[in-house]
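In: Sequence and predicted structure below; questions after.
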Amino acid sequence: MSLAARNAICKAFTPSIQIKRFRGKINIQKPKPPHFERAKYLALAKPWFLPQDTDKKRCGNLKKLDFHKQKEENPFQRILSQELYRWFKTSKLVAFCHYNPMTKDDEYKAYMLLHKEKMHFKKYGKETLEMAVKGTPYEAVLDFYVSHNITIFSPEPEIKKLLKILRRFPQLILLAGIYENKLISKEELVYYSNIPNIQAAQATLVQTLNSAGTQLVSNLNSHQSTLVSHIDQRANQLQKGE
């Protein structure tokens, strides 16, 4: 093979490259409209400025504003506050819990478990609570509503059942409660939960009274029973002697 043919086959071919913009020059005067998504974000991020002649008007309007104007009362909020106050009045046990973030599934499970025990899982804002308990004996509970809180109302003082349910949901942190119209701490609630209920206490009292009465009757009859026993023995002895 000749040298010319060998160079033609083995030698690398390097093409000449000339950089050119696609479809010619950019039209600056009439640019192509951007894509819808890009146009939306451009419109959102577009800066805006107030006209200079409106500064004086704006400052003049500020003098006309009444910053001490009372807030308009919401009728629906007033209805909720009345309902909340009725819950406080009719419930024998009220528990206040701090509400940490939890899934809706866990929240629904907690709601259902409390509902089965005839307890009510309620969420209210601080303004509604303040409207309900302001100037009432329950005003002290406003100190617990600093962040996200829930309130549990129970028509019966089932403290042990309440603590058992709350142990399954660590997102609900028990803070305090109202028991027998008295505000008590979490430790006191735990203490009261270890005390037997009224039915068990009544049964123990009845058993104690019955045992005392039985013991009294036995003590009163013991001398008579002993005397009768001795007379029977003496009679048997006399019969044998004859």
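Out: Received the coordinates, thanks.
In: contacts and neighbour counts: CA atoms only from here.
Out: Will do.
In: Go through the helix or strand encompassing Ile152 and flag the buried ones.
Out: Secondary structure assignment for Ile152, by DSSP states H and E: strand 149-154. Using 16 or more other Cα atoms under 10 Å as the test for burial, strand 149-154 gives 149-154.
In: Got another one to weigh against that:
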Amino acid sequence: MAALSGGGAPWRRGWLPALHFVRRGSKAVTRHWKAMHFQRQKLMAVTEYLAPRPAVPPRCLTPREQKVEEDNGYARLLRRQVEEVFRDNRMIAICQYNSMPGEDVVLMRHYLRKHNIEVKFVLNEIVRPVLSQSKYKNLLPLFVARNILLVSPELKAKEMLRVLKGVPQINLLGACIDDTILSRQGVENFAKLPSLEVSQGQTVGALALLPSQTSSLLQRGPAHLTALLDEHIRRLQAGETGSPPGTTPPQSSGGH
């Protein structure tokens, strides 16, 4: 009882333990984010590990495993046909093809066939590999969308433009005429040229005119000199006979 009383030594006094409320499962936040010092940032950047670069860039190395695509026989046949088209025709026009009814397509092919112009429907994945390995590789930018070829062994640019004028779904992009690549404007200018026979006749006439003029110039001097000599001889003869110049001297009779 004495221990519970207020008197006595402190260590003898009774005491009650303090009550503490403890929350399980939660921790006090004792750390906050702090920016790294500038000097430490520079040190970390300088001491960062950089992997050595390879001597040969990876894009220059051939892959170890290459997938070999099996060449389709039908694709080879189509590529061979494209090669024959570019080899056997003098005029090859590349056009952009927009969707149109089948009847209009048949009618267009009929009108073009009258002028010996054929329509070839081709695929870009077939044409592009053929052109990339030939002298017509500058035509590759024209084969982007859906295209058709208008081919002819003759130069029928004027007739082709006349037919395409009535078919707005077909847009002419360019052409290759006699191994010469032309734009749309170039094809139109080519169509305005005269035919080969007319051009040959004009060329022959121009070439024949120059020699004729040269011949006339060369003959003019000797002809003028001959006329002067004839006039001089006539005057000399007129002076000997005493007759005025310009008159014929009298002829002597055969009895004297």
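Out: Thanks, I have the structure now. The shown structure was predicted, so the numbers you read here are calculated from the model rather than taken from an experiment.
In: Give me the TM-score for this pair.
Out: Once superposed, chain against chain, the TM-score is 0.61 (TM-score structural alignment, normalised by the length of the first structure); 175 aligned residues with a Cα RMSD of 2.9 Å.
In: average gap between the strand holding Ile152 of the first structure and the second structure?
Out: In the superposition with the second structure, the average deviation recorded for strand 149-154 of the first structure is 1.1 Å (mean Cα distance after the TM-score superposition for the first structure).
In: Where in the second structure does the following helix or strand past that strand fall?
Out: Note on strand 149-154 of the first structure: by DSSP H and E, the next helix or strand toward the C-terminus is helix 159-166. Aligned using TM-score structural alignment, helix 159-166 of the first structure spans residues 157-164 in the second structure.
In: contacting residues around that stretch?
Out: Applying Cα atoms under 8 Å, 6 or more residues apart in numbering, the contact partners of stretch 157-164 of the second structure are 91, 108, 111-112, 115, 117, 170-171, 187-188, 190-192.
In: And for Val144 of the second structure, the neighbour number?
Out: Neighbourhood size, Val144 of the second structure [other Cα atoms under 10 Å]: 11.
In: any idea how far Val130 of the second structure is from Lys137 of the second structure?
Out: According to Cα to Cα, to the nearest Å, Val130 of the second structure stands 9 Å off from Lys137 of the second structure.
In: Also Glu154 of the second structure?
Out: Separation of Glu154 of the second structure from Lys137 of the second structure (Cα to Cα): 22 Å.
In: So in the first structure, which helix runs the longest?
Out: If you go by DSSP state H, the first structure has its longest helix at helix 198-241.
In: And the helices in the first structure?
Out: Under DSSP H, the first structure gives helices at 3-10, 36-44, 54-64, 75-90, 104-116, 126-133, 159-166, 186-193, 198-241.
In: one step back: the more surrounded of Val130 and Lys137 of the second structure?
Out: With neighbours defined as other Cα under 10 Å, Val130 of the second structure and Lys137 compare such that Val130 has more, 18 against 13.
In: Which residue, neighbours along the chain excluded, lies closest to the more buried one?
Out: Arg79 (6.5 Å; Cα to Cα, 6 or more residues apart in numbering).
In: could you measure the aligned partner of that neighbour in the first structure against Met119 of the first structure, distance?
Out: The equivalent of Arg79 of the second structure in the first structure is Ser81 (alignment by TM-score structural alignment). Distance, Ser81 of the first structure to Met119 of the first structure, using Cα to Cα: 19 Å.
In: Next, count neighbours for the residue nearest to Val130 of the second structure.
Out: So Arg79 of the second structure, with other Cα under 10 Å, has 21 neighbours.
In: and what of Tyr99 of the first structure?
Out: With other Cα under 10 Å as criterion, Tyr99 of the first structure counts 17.
In: The one 3 residues further on now?
Out: Residue neighbour count, defined by other Cα under 10 Å, stands at 12 for Met102 of the first structure.
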